[in-house]
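A.B. asks: Sequence first, then the predicted structure:
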Amino acid sequence: MGRVKELDEIKAMIRERTGKRNTFRHAKREDVESVLANLTSKDPELWAREWSRVARPYEENGAKLEQADRFKEARDSYVQAYAYYATGRYPTPHTPGKMECFRKSLEVYEKAGKYFEPALERVEIAFADKKIPIYVRIPQDGQKYAIVINFGGIDSFKAESYEYDEGLQKAGMASCSMDMPGVGECPIKASPTAESVFTAVIDYLEKRPDVDAKRIAIMGRSFGGYWAAKMAYVEAQRLRASIVWGGGVHYFFQEDWLRESTNADSYLMDHDIARCRLFGVNSIDELMKPWSALSLKEQGWLEKPSCPMLIVNGKNDLQTPIADLYILLEYGSPKSARVFPGGHMGQTPQTFPTIVDWLKTELS
């Protein structure tokens, strides 16, 4: 298993990611330094309090701007508050303070969403005796739109799809962001049958008058790429395209990779906790059995036909083995793939534009 990082190493990684990656993409250098100066330990409650402290003034300013009918400025202030509350729950809300940060992140994100273009619509889809909350953004101009179901992995919940939703909107596609099984507000944990939440979302979208039911795609990032791959098989007839971005499908779910990659050098902190919470277990030893049950090869999916699939990752990924990209190419329907330089997800300036261009072609 990888080495758990010391506090100084975590601080150095946060400084490097500020303005670039994860929830730190929206962070301001002065706010980050204010938080880091007060982080005297890795206590998750201290972490939550400090990020909440810098979030609160932006939330309060957003409310003042909203009352003054300065809606675009209010939106920006709420998005800033959201980024800090989301960081406060990062990577997973496993303590009371982090859970409160998670609740606040959704509250201020939905306030900001009223002023997105098109506006954010929160929908709760019936799912047995539970609900699947999703965020939908579709222009209300009487047309039917192609739509992309968009979600992240173990630490990137539906509101963190914001940057990707914006990119899809600019390319003329509508967006639907959701939480994958085991994270955020998803009503079920990860399991070999948890794809049912995605099927329920597709069922809902097909019935909307503003969605072109023949042009529904799915995009999963990091662990979410696993579910995008599985849905490409499960819903081969109803999905027009699938993006598997940094997701594992077989080798990722082997015991040696689980132990080797947990707390990878590229992961900030609490990797083991975030992975365990997907399945509702408390240790890596407990995790092994439900983890290995997700292999798409062992489930018998790889030989089956799929919808068009684009598989993307970084050549030197330490969290997801690049071999899982190649095994998808070796079985079943022909697929597209692109390997980028770098680590997890191959995050270069060209990566997301490449994905958007491919989606535009497939959904045209």
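C.D. replies: Arrived safely, thanks for sending.
A.B. asks: can we go C-alpha only for contacts and neighbour counts from here?
C.D. replies: Noted.
A.B. asks: can you map out the strands along the stretch 151-300 of the chain?
C.D. replies: All strands of the stretch 151-300 of the chain, identified by DSSP state E, counting those that start in this stretch, fall at 174-177, 211-221, 241-245.
A.B. asks: And those strands: which comes nearest Pro139?
C.D. replies: Nearest to Pro139 among the strands of the stretch 151-300 of the chain is strand 174-177; the distance by CA to CA comes to 7.3 Å.
A.B. asks: Now tell me what touches the closest one from outside.
C.D. replies: Identification of contacts with strand 174-177 by CA atoms under 8 Å, 6 or more residues apart in numbering yields 134-139, 145-151, 158-159, 161, 165, 168-169.
A.B. asks: one more time with 6 Å
C.D. replies: For strand 174-177, the surrounding residues in contact (CA atoms under 6 Å, 6 or more residues apart in numbering) are 134-138, 147-151, 158, 165.
A.B. asks: again, but for stretch 71-83
C.D. replies: Contact with stretch 71-83 is made by 23, 55, 58-59, 62, 65-66, 105, 108-109, 112, 115, as judged by CA under 6 Å, 6+ apart.
A.B. asks: From those, pick the one nearest Gly343.
C.D. replies: Looking across the contacts of stretch 71-83 and measuring by CA to CA, the closest to Gly343 is Thr23, at 18.0 Å.
A.B. asks: burial count for the closest one?
C.D. replies: A total of 22 residues lie near Thr23 under the criterion other CA atoms under 10 Å.
A.B. asks: Can you pull up the most central residue in this protein?
C.D. replies: Gly152 (1.5 Å; CA atoms, centre = their mean).
A.B. asks: can you name the farthest residue from the center of the chain?
C.D. replies: Relative to the C-alpha centroid of the chain, counting by CA atoms, centre = their mean, Ala68 is the outermost residue, at 33.5 Å.
A.B. asks: ok, and here's another one to check against it:
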Amino acid sequence: MAATSRFWAQESFEKVAPHHASIQALWEGKWRAPCAMGIYPFPDGDVRDFDKVFDTLIEMNMTEPYDPDTYASAFFPVAEELEATASKAEANQDTALASALYLRAAALYRIARFPVIRSPKTLEAWERGKETYVKGGKYLTPPNLEFIIPHSYASASDGDGDTIRAYVRIPGHASKSSPVPVVLFVCGLDAYRTDFTSRIDEHIRRGFAVVSVEIPGTGDSPASRQDPVSPDRQWSSVLDWVEAQEMFDPTKICARSMSTGGYYGMRMAHTHADRLVAVVSQGGGCHRMFDKEWIKAQDKMEYPYALAEALAHKFGYDSVEAYSEDAQARFSLLESGIFDKPCSRLFLINGTKDEIFPIEDSIIPFQHGRVKDVRFIEGAYHIGNPGAESYVYDWLDQFK
């Protein structure tokens, strides 16, 4: 980083990434290639389905900011057609085909409500996406199970709900006499518990059970989005439940957090250090993500949509201006003193060119408290891919 530069990504501040020009530029220039490969944000999806949807959106000549209901509505006809075909396959007992089709439909509903649930149609997409994912997920190996966890530590006066919805997958060899280690999968701003099939498959293959839960302000999280300590209450309730399950080893509970979830991963590694043996924060933010200069620039950079608006909504602000003025003082993990608390083993991993959360936020934690494990992928963007995944799996394998 140049001595005069405030951020490693400073050179991108005065540019506008090409995919912000139009919906056609987004699809053809940024999203179609990862969709064809089935990688974020398109796990379980099929590029042929998305080609149909984006042909419609391109004909509408949409440009940012995209109206969320108009945008979301384009995905429903293709998703509903897949659901109908899946239902027929299920009736014919072709469960493998039914599962694949239901999961393809869920992938469409995911992008329909992307990046956050903020309108009637995006909320409907979230509800429909869950329904189709549950239908397809029951045929996965091992199956995807849904549990409703009591939020024992909820504070109604602070705006918490009373239940936590989680998806759980448990290796077939797990038993009371042979409990398995657990990965608590901490979801992100736009990727929820319906969205990590392939990553969870890999953790399962390596012997972990996986419990997936959304973060405050997203999905079905009951935690108050405006209360900085609401996540602490949520994770306490989740960990109580995990520790009570006879097939889980309570001494081997890890957490994997990604992107905005990485903010919560850094926090929980300190607030729940005595209950977590290890935490991964992949592409997380902690302090500089709330910097006014960063917030002003981030809508033009790597993220597909207006990121500042989505984050403001997630953290409970009515406007980007209010978010920019208040969020650092309210939510910074550095200013709150979180990093001076005891810490579980913490692995910080990201790409050096991250334009969603500044790489500086993966540096700050290892300047405080106990020693951290760090891996930065030179030249990579947000969360360090391509290249970061194998490091995450191998690091967590130490704690099985």
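C.D. replies: Okay, I see it. The structure presented is a predicted model; accordingly, all values stated were derived computationally and were not measured.
A.B. asks: Map the residue farthest from the centre of the first structure across to the second structure for me.
C.D. replies: Using TM-score structural alignment, the partner of Ala68 of the first structure in the second structure is Asn92.
A.B. asks: and Ala146 of the first structure, helix, strand or coil?
C.D. replies: Ala146 of the first structure falls in the strand class when you classify it by DSSP: H, G, I helix; E, B strand; the rest coil.
A.B. asks: which position in the second structure aligns with it?
C.D. replies: For Ala146 of the first structure, the residue aligned by TM-score structural alignment is Pro181.
A.B. asks: isn't that match right up against Phe208?
C.D. replies: Yes. Counting by CA atoms under 6 Å, Pro181 of the second structure does reach Phe208; the two are 5.1 Å apart.
A.B. asks: higher neighbour count, those two?
C.D. replies: Taking neighbours as other CA under 10 Å, Pro181 of the second structure and Phe208 compare with Phe208 leading, 29 against 23.
A.B. asks: what's that one in contact with, if anything?
C.D. replies: Phe208 of the second structure neighbours (CA under 6 Å, 6+ apart): 181-182.
A.B. asks: Map it across to the first structure for me.
C.D. replies: By TM-score structural alignment, Phe208 of the second structure lines up with Met173.
A.B. asks: Any figure for the gap between that match and Gly225 of the first structure?
C.D. replies: Remark: distance between Met173 of the first structure and Gly225 of the first structure (CA to CA, to the nearest Å) = 20 Å.
A.B. asks: mind checking what Tyr331 of the first structure lines up with in the second structure?
C.D. replies: With TM-score structural alignment as the criterion, the equivalent of Tyr331 of the first structure in the second structure is His368.
A.B. asks: contacting residues for that match?
C.D. replies: Phe339.
A.B. asks: cutoff 8 Å now
C.D. replies: By CA under 8 Å, 6+ apart, the contact list for His368 of the second structure reads 339-340.
A.B. asks: Ok, Met219 of the first structure next?
C.D. replies: Contacts of Met219 of the first structure by CA under 8 Å, 6+ apart are 148-151, 225, 228, 242-245.
A.B. asks: Now it. Nearest residue, chain neighbours left out?
C.D. replies: When the adjacent residues along the chain are set aside, Met219 of the first structure lies closest to Ile243, with 4.5 Å between them (CA to CA, 6 or more residues apart in numbering).
A.B. asks: so what corresponds to that neighbour in the second structure?
C.D. replies: Match for Ile243 of the first structure (TM-score structural alignment): Val280.
A.B. asks: for Asp203 of the first structure, same thing?
C.D. replies: Under the alignment (TM-score structural alignment), Asp203 of the first structure maps onto Asp240 of the second structure.
A.B. asks: cool, Gly280 of the first structure as well?
C.D. replies: Aligned partner of Gly280 of the first structure by TM-score structural alignment: Gly316.
A.B. asks: Return the distance of its match relative to Gly261 of the second structure.
C.D. replies: For Gly316 of the second structure, the distance to Gly261 of the second structure equals 16 Å [CA to CA].
A.B. asks: Settle it for me: which of the two has more neighbours?
C.D. replies: Gly261 (26 against 18).
A.B. asks: nearest spatial neighbour of the counterpart of the more buried one in the first structure, skipping sequence neighbours?
C.D. replies: Matched by TM-score structural alignment, Gly261 of the second structure corresponds to Gly224 in the first structure. Nearest non-adjacent residue to Gly224 of the first structure, counting by CA to CA, 6+ apart: Gly153, 4.6 Å away.
A.B. asks: you'd agree that neighbour is up against Trp227?
C.D. replies: No. Contact criterion CA atoms under 8 Å: Gly153 of the first structure and Trp227 do not qualify, at 9.6 Å.
A.B. asks: Ala105 of the second structure sits in which helix or strand?
C.D. replies: Per DSSP states H and E, Ala105 of the second structure falls inside helix 95-112.
A.B. asks: tell me which residues of that helix are tucked away?
C.D. replies: Buried residues in helix 95-112 of the second structure, defined by neighbour count with 16 or more other CA atoms under 10 Å: 95, 97-112.
A.B. asks: picking that back up, residues that sit against both of Pro181 and Phe208 of the second structure, list them.
C.D. replies: Common neighbours of Pro181 of the second structure and Phe208 (criterion: CA under 8 Å, 6+ apart): Lys400.
A.B. asks: Show me what counts as buried in stretch 308-324 of the first structure.
C.D. replies: 308-322, 324.
A.B. asks: Could you tell me which of the residues you listed are located in strands?
C.D. replies: 309-314 (DSSP state E).
A.B. asks: Can you say which helix or strand has Glu66 of the first structure in it?
C.D. replies: For Glu66 of the first structure, the enclosing helix or strand under DSSP H and E is helix 44-67.
A.B. asks: Name the residues that touch that helix?
C.D. replies: Residues outside helix 44-67 of the first structure that contact it (CA under 8 Å, 6+ apart) are 31, 35, 38-39, 71, 73-78, 80-85, 87-89, 95-98, 101, 108.
A.B. asks: ok, average deviation of it from the second structure?
C.D. replies: Overlaying the second structure shows helix 44-67 of the first structure at a mean distance of 1.6 Å from the equivalent residues (mean CA distance after the TM-score superposition for the first structure).
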